[in-house]
Structures are given as C-alpha cells and as structure tokens.
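J.: Fold the following for me, if possible:
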Amino acid sequence: MQINVANRLPRTTDNACQLLFLFADGRLKGAARKIDKESDGQLKALYANGDFKGEKAETLLLHAMPGTTASRILLVGLGERKTFSANVWRASSKAASKAVLATPATQLISDSLNTISDETLSAADLAEQLACDLINSAYVFDLHPRRDTPSSPALEECVLSVDRSQLEETATAVQRGTSTATGMHLTRDLGNLAPNICTPSYLAERAEALATEHASLTTTIVDEEAMEAMGMGAFLAVSRGSQQAGKLIVMEHQGQKRAGKPIVLVGKGVTFDTGGISIKPSESMDEMKYDMCGAASVFGVMHAVASLQLPLNVIGIVAAAENMPDGNAARPGDVVTSLSGQSIEILNTDAEGRLVLCDALTYAERFKPDTVIDMATLTGACIIALGHVASAVLGNHQETIDALVAAGERSGDRCWSLPLWDDYQTQLDSNFADMANIGGRPAGTITAACFLSRFATQFNWAHLDIAGIAWTSGKDKGASGRPVPLLMNYLFNRLD
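T.: This is a model prediction of the structure:
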C-alpha cells in the first residue's frame, strides 16, 4: 500500500473511498462541508436523525454521495471536540482502517487531518498514526501453505491532503508510520511462523537476508562452538536440550559516519519453549512459539530503522535457542557459569529466558553502548500484574525508563514502571552458586529483572517484559507486533 501526502485531493478517483473524521458537535469543515452542501444537507440530516452521532470510533459507510468523485464515503466519529486526544485519535484511526479495508475500495482519500488538527496534535502526528494503522490493519499471514490462501485487502493507495506549509513534516511522519508498520509486519510474521520452521537457524538466515536488503546493516552469527569458547554457559544450558543449535545473532545499523555509542536492543528468542525438564502443561503449549517475540521485535525495529536510514547507531542482539527436554537438557539443580563469570543455580528450567538474556547482556558490553534495552516474554507474573494492556519496564537508569514510558504514551504501545529495589534481590539467594535463576512466586516480574540487573552493571539499561502484549490468544490468535511502535517512538524521540 502506497501512502502519499499532497496539498489537494486528487480530481479524479477510481473505486475510491473518501474518509471524513467528524466530531460529535456536527460542525462540518473542508470536504465534509462541500459534500453536505451539494447533497442538500444529507450529512447534517444523519446527525439530526441519529444515524450518525460522531461518537469515538463510530463508523458509517455511505455510497453515491454528491460533492465527491469517490464512489463511497466513510464517516468516522471522534467524540466530543473538547475531549479529543491522542488516545481518541488512535481508537478512531484504527476503526477507520478496519472499516475501509473491509470495502473493495482501491484508493483512499482524505483532507480531514487539516480540519481536526490542533496545538497538541498536528496533521503530521495524525498522519503518522493513520499510516501505521492502515498498513498494520492490512496485515495478512500467508507464509504457511494452505489450500485457501488468505486474501489481502483491495486498498492500494491512500492520499492525505494537508496544507502546503505542513507537506514536508507530514510526509516525514507518514514515512515513520509506514516503516513502523512494516517492522510490525516482520515481527508478526516471525512470531506467527510455526516453530518447526522458525528455528534459531531460520532466524539467523533472516538476519543475513536483512543485511543483504539494507546497505546500512551488517550481521554476525555466533554459533554454539564460539559460545562455548567464550564461556556462555547460561545460554548453552538452555540450547543443549534441543537438536536445534542455538544462535546469537547480531545486527548492526551504522546510521552515523562518526562512530557514536550505539543503542543496543536485546531480544529473547526462544523459538519454542516446552519448559525443558520443568515441562509446561500441554494446554495452549502451541502458543510457546511466541516465546521469541522479543527477538521478533528486534528484527522489526532493525528493519524499520534501516528502511528509514535513521542517523543513529543501533545494534540488535537476538538470543535464539529452543528449550527442549531431551536427555542432554539442563536439570533443576544444575549449576552453570555465565559469560560474566557469575554462577547460576538452575532451580527451574522453565525460567530459561533470563539465562539466554544474561549472556547476551554481557556480550553487549563489548559495544560500549549508550543504552541497552532488552525485551522478553519473560514472566506470567507480568500478565497477572498488568494484563494484556501494557508491558512492564524496569531498569537501572531512570531517564531511559521515563523515556520509554513517554514513548509508550505517544505511540499507544504503553509500558508501566515497576520497582527494582535491592529488597527483592535476596529472593535470588542460592546456597550453591552466586544466584538462583528464580526467586519464588512473589514479585516474579521484579525478581526476573533483578536477575538480569546483575548482568547489566556496565551500562544504562532497561528491561521490557512483554509477556502480556506480544500476542493475542483465542479466535484471533496471532502476534501483535508490539513493542515495535514503543521502541520506534523511543528512537524518534532520541532524534527529535
């Protein structure tokens, strides 16, 4: 789908839908006023008769309306003008995207961004969200062979008209929204792939393909033999139970000519998690293919960053392994030595994500990073605490935590800060090693972050627990593409 920005609507349209965002007060501006006038007040009549109230995310599809060359018009409500906000806009933008993609329209046109922008939400802000929603809503997973291949939406082009003075800013915003959504598509594809396809080796191949696609990217693959030589005993304790060899995947985007301290993103990439010897219940175990959504998010962000050629140095590290319970698997009670030299008593082999991540965090030290952000579907306790709305964020650098929370508010891909007090560290005490890999049921999300904090002492670090938001269960099961919008907005804010 191509999204273009212009200073006027196209004069001719072919199988188009015109998008009108309207407030509940019924005041019509721009194209809406023209259409109402030429249709003898049909839009105002819809308000008067109660057929359209302009409520948040309300939609109504109309056909053959005078005053437009489009064959259909989609009305989308924004609620009360005085309560209009970024949250309202996100809801209405998503509703509009879903509704228009359900039509056979191949073109979408709109000048509504001019008429609803204000001092808090510019036309560029509105366009960035709408572009992201349109492309993300058009996502179709088609990477598995099926007799009935899912059909893609018909929409091919969108033209957003804004004032001439806002053209450049809005075009940049649309590029950002488009690239964010494209990154989400890659994240969702990798998450949704069957675990017999999306193995650590497959992820390594995709990383190398990404480097071929983008000149700014270079990819390095660290295999198990190299890990053994380096002393990555925590990582190898997870991967050794599987016939699929583990991979540490490093993708580097050189966005600045001068070597600057990079932002490093680390993703948990457990491509399937049985729990190992501490095996999981069989119910819904198929969803454990999503235990690599942190890694998938790193892929999505690196793709978006390289597509936009962001002038930042960004490194993505993916700790890819499969957690299986064969005769070579780690046992509860085993003691392993991590890359940092710290020893770990493995009390539960289903707390494997922190084992692959801790060695990846130590590996990140070699890049002398400005900031390190890891993301992982790490704890069920995070779902109990925050449900399926927000990620948890914890770390050792308050400025980074605050920046992530702010980026979450702006993108709608929210995160919420939890404490990382030393009081919780004692739950990881071990009689036989420097630490245990679990701290019991109380404060499970926090003690998991406490564990990781012991490997993040050399840099500014934040941890995102995305267990509740990385995928959706039930009838609409599938990867969500989060937290790519959160991370992209964090990077945009670093630039702006």
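J.: hey, let's count contacts and neighbours off CA atoms from now on
T.: Noted.
J.: residues of stretch 197-214 that come out buried?
T.: Burial within stretch 197-214, assessed by neighbour count using 16 or more other Cα atoms under 10 Å, is assigned to 198-204, 206-208, 210-211, 214.
J.: err, stretch 78-95, not the other one
T.: 78-80, 84, 86, 88-95.
J.: Contacts for it, please.
T.: 21-25, 54-59, 76-77, 121, 126, 129-130, 133-134, 137, 410, 412 (Cα atoms under 8 Å, 6 or more residues apart in numbering).
J.: Following up with a second sequence; could you model it the same way so I can compare the two?
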Amino acid sequence: MNFELKSLTTAAAAREKCDLLLVLTTAASAQGSDALSALVAHALKAGDFETGAGKQLPMYNLPAVAARRVLLVGAGSGSARDVRQAVAAVASAFKAPGVAKAVLCFAFETQGPALAAAVLAASDACYTYTLTKSKPQLPTLQKLVFAAPAHASLAPAFKIAQAQVHGMDLAREWANRPANHATPSMLAEAARGLAKLPGISCKIHGPAEVAKLGMGAFMAVAQGSAQPLRFIELHYNGGAKGAAPQVVVGKGITFDSGGISLKPAADMDEMKYDMGGAASVLGLFQALGELQPAVNVVGLIAACENLPSSTAVKPGDVVTSMSGQTVEILNTDAEGRLVLCDALTYAARFKPAALIDIATLTGACVIALGGLRSGLFATDDALATALQSAGDTAQDPCWRMPLDEEYGEGLKSNFADMGNVAGRAAGSVTAAKFLQRFVGDTSWAHLDIAGTAWKSGAAKGSTGRPVGLLLHYMLAQESRGAAGKPATAKARPAAGKTAAKRASTAARTAAGKSPAATPVVTEAKAAAPARTRRSKPAQA
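T.: Predicted structure coming up:
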C-alpha cells in the first residue's frame, strides 16, 4: 500500500476522488466556510457529533463531496496523542470492503508530530500478517493520502514517519513469523537483504567463527538446538570516517522453550517473540538505509534457539564467556543475558560512543511497567536522558530503572565468577546488573522490552517497538554532529544525505515479501501507538 502526502485544504479534499474520506476534526474545524467545515458545524450544533478523540459520524454520498463514504472523526485538541487515538479508533474503516483509495484529511492546522502520529497509527491499522496463511484476507486499500493545508514542516515529518513505518513493519514481520519460518539462518539472510540499501554492509559469523571468538556463553545456549547459531554484524556508515559509532545489540532467541528449565506450556507459542530485540535492530537499519543520517551505527544480533535436548546446557553448568569471566548457569531460562554478554564484549572492539542493548529479557519488567513503557537501565545520565527524550518524541516511551551496586549481590556464586540469576526480587534489575559486568567503562544502556515488544490476546502480534525510539535517538545524534555526545531527541531539520533513491524493495528482500507501505515524500518526529499490556509475563 502506498502512503502519500498532499497539500490540500478541506475544500480541495472534498473534491479528491476516493472511496473513503476521513475528516479529522477539532473545534476549530467548524470555523471554515467550505462545505466540509459547514457540515462539521451543523453536526456539532445538532449534537450529532463531538470532536473528542475517536468520536465518529459516518455519512454516504454527500453532495459536493467526491468520496462515496465520509467519516467525521474527532481529533480532540489536535495533539499527536489525540490524533493517534483518533486514527486508531477508525482502524476498521481502512480494511472495509471496496475501499481501494482513502484520504485522511486534517480539517485543522496541524504540525509534524500530529501528522507523524496519523501515519504510524494508520500503518498499524493496515498491517496484515500473511506469510503462513494459505488464503490470507488482504485489505483492498491500496493507497492512503494524507491531506493537510500547506506547511513547511510537514514534508520532513512525513519522511521520517515513513521510514519509521518501514522499519517497524520489518521488525513486526520477522517477530510475527513462527519459529520454523524465522530460524537464526533466516534472520541472517534478512540482515543480508538490508545490505542492499546504501551505506549498509553485513557480516555473518557461523558456529566456527563464534567458537574462535570464544563466545562460550552464547554457544552454551545454542548447543541444545539442531539449528546452528548465527552472530549477525551490520554496519551503517553515514557519519565521518573514523567517528565512534553508536552500537546496538539485539537479543535474537528465535524460540525460547526455557531449555532444561522448561517453561509452562500455556502461551509458550509466544516465545517466538523472544527475538524482538533482534527484530528492532533490523528495523532500525531499514530506516537508517532510507533516511541516510550522518551517523555511524553498528548492529549486532546474537541469534539461536533455546531448547531442551541431550546436548542442552544444564542447571549448574559453568561456562566461560568471551570476556573470560565464568558464569554458573543456575536457570537455563535466563538465557538472554548469556547470549547478550558475549555480544556486548564483542562490541567493545568498535570503541562505541554509546552501547545500547535491546532485549525481551525479564517477566519482572512486565510486572513493573506493563505494556506501556520499556524498561531503561543506563550507566550514563546523558545517554539515559537522550533515550528517554527519543522515546517521548516517538511516542515509544521508556522508564529509567535503578542500577544500585547492592542489586548485584545476589549474582554471587560459589563455583564461578557469577551466577546467571539472583532470585525473584527485582529480577529486571539484577538481569541488568549481570549485563553491566560485561560493558566496562563504555557508556551503556539496556532496554528491557519484554512488556512492549508484542501484545497477547485477540490482538496478538508484534508491535515493532522500540524501532521508533532507536531511530529518533540516532537522528538526534546526527543533529548534534558529534557521535561522542549523546543528544536529546529534538526536532531535526533535514534527513542528512540525499534520500531520493531509498527503495522499499530492500525491505521486501529482507522480509521475503512486502511488509510495509511504499515510501513517498519526506521526514518526521514520529509517534508509535501506545500498546496494551500482555496477558502474561515474558521470559527471563
């Protein structure tokens, strides 16, 4: 499906030929003299319509309106949050039969963040998973036009929102795939597909290379599965040559049974989402390849399965990590931190300006924060502030959690340098303290996305988070012009290098199909929809 931005007044939008015209309205929308504004004023006066976010009034074959169907939609104050809520409320309208072209009209003066919120909410509404369905029900909608009065900031906002949509949809696509359709090897091929975008290169390390690197913790997790592990290395070189890169590390457990410490059977199917961190790294690189910001980024993904078998690692086993530190594996279901610790050690060779890992790490984080905010742990206040600001800008929020030294006491072991778990209390914090032992003095942050990476229940599926947060963080680094100083996510003037040739074909190649809308015009301070909490905690 194509997204397009057009500079249209409400009068011009009424003349646009389409199957569905959605008119986002505020109290100010009734003050115009055109037919749609008069209609809004009349409906408000009669008490048939309210402008509260998500309120609706459907109409059909209106005189002087080219669209067959018209839907007045309240947008509250017109803020990004209200617009997101309004567009989410009419999600079913985008998938209605016979709607091939729709126009989403802002019947008020809007700004970039609100437009970006509409783009992301519409993309979320239109996403459909199809890969493993024999007869997928595809929506008929092929084109969605965003119509707004001319405004200099809207085209840049639209471009960033488009790139974020493509990144989130790529992440969502891979996270939604069943584990037999998203093995470590398949994830590696998706990364190779991204290398077709400008400025991106990819290197894949197999079992032999990982053994040579001495990644004993990573290999221990993988040894119970017949699927060979993959260590994926992506580079985006958009900044100055030699400038310290931002390094992002994604947990890529393509299926987590818990290993010998087997999980309960209920909802274990959702453990295909345990590679949500890895999926977000892929999504980030998709967006970077389109926008071409002036920043250097390295992406690392440790991908494997965690399964029980005669060769699986056992509780009580001691393994040696790449750093040389030994770990007593007290619980094989606390495997994410084992694959991440070796990836974090590997990351040191790039002398990163900042090191950020992303992982569906602990059920404790779901209990603490639910499905609204990701957990943020950081050793650097400036980095933490930058990530929080980026999350707020993207409406992909996080919340900073503590890293007091005392929380690490529970990791002591009589038989190794540390254990891999420290009991139930403050589980998300002690997991972060484990990872902290492998980052040295590097400016480091850990995002625990166990509560935000996917939803359960009737709306089960990946959310594509935290691609928005990561993308806006990277754009903020570009705006500072220095990779060594984390920047807060303020409005960004332009998309750095030329973006005319950004092709969504790379996303299709990486995903094995087309997961997202075709990019059209320009860039944004975007807004990812708020997510509902899942019905049960995630894995450790």
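J.: Any of the contacts of stretch 78-95 of structure 1 buried? List them.
T.: Buried among the contacts of stretch 78-95 of structure 1 (16+ other Cα under 10 Å): 21-24, 54-59, 76-77, 121, 126, 129-130, 133-134, 137, 410, 412.
J.: Among these, name the ones in strands.
T.: Among these, the ones falling in strands (DSSP state E) are 21, 22, 59, 76, 77.
J.: Turn these into TSV, columns for distance to residue 367 of structure 1.
T.: Output for these, formatted as TSV (distance: Cα to Cα, whole Å):
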residue	distance to residue 367 of structure 1
21	47
22	50
59	50
76	48
77	49
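J.: What residues in structure 2 pair up with stretch 483-492 of structure 1?
T.: Mapped onto structure 2 using TM-score structural alignment, stretch 483-492 of structure 1 covers residues 466-475.
J.: Ok, stretch 437-453 of structure 1 next?
T.: Residue span in structure 2 matched to stretch 437-453 of structure 1, by TM-score structural alignment: 420-436.
J.: Could you pull out the buried residues of that stretch?
T.: 420-422, 427-436.
J.: re earlier: and the buried residues of stretch 197-214 of structure 1, which two are the farthest apart?
T.: 199 and 214 (22.8 Å; Cα to Cα).
J.: Which strand or helix spans residue 87 of structure 1?
T.: Following DSSP states H and E, one finds residue 87 of structure 1 within helix 86-101.
J.: how far apart are that helix and its match in structure 2?
T.: Compared with structure 2 after fitting, helix 86-101 of structure 1 deviates on average by 3.1 Å (mean Cα distance after the TM-score superposition for structure 1).
J.: Quick one: the strands in the stretch 301-450 of structure 1, in order.
T.: 313-323, 335-337, 343-345, 371-376, 391-395, 415-417, 435-436 (DSSP state E, counting those that start in this stretch).
J.: Redo the ones you listed as CSV? Include mean neighbour count and distance to residue 476 of structure 1.
T.: As requested, the strands of the stretch 301-450 of structure 1 are arranged in CSV below (neighbours: other Cα atoms under 10 Å; distance: least, Cα to Cα, whole Å):
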stretch, mean neighbour count, distance to residue 476 of structure 1
strand 313-323, 28, 25
strand 335-337, 21, 40
strand 343-345, 23, 39
strand 371-376, 24, 22
strand 391-395, 27, 20
strand 415-417, 21, 23
strand 435-436, 22, 37
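J.: any idea which of the buried residues of stretch 197-214 of structure 1 is closest to residue 107 of structure 1?
T.: residue 214 (29.5 Å).
J.: The closest one pairs with which position in structure 2?
T.: Aligned partner of residue 214 of structure 1 by TM-score structural alignment: residue 197.
J.: which residues does the closest residue to that match other than its chain neighbours contact?
T.: Using Cα to Cα, 6 or more residues apart in numbering and skipping the chain neighbours, the partner closest in space to residue 197 of structure 2 is residue 289 (5.4 Å). Listed by Cα under 8 Å, 6+ apart, the contact set of residue 289 of structure 2 reads 194, 197, 198, 199, 200, 236, 502.
J.: Show me those residues that map onto helices.
T.: With DSSP state H as the criterion, helices contain residue 194 from among these.
J.: In the contacts of residue 289 of structure 2, find the pair that's most separated.
T.: The largest separation in the contacts of residue 289 of structure 2, counting by Cα to Cα, is between 236 and 502 at 14.3 Å.
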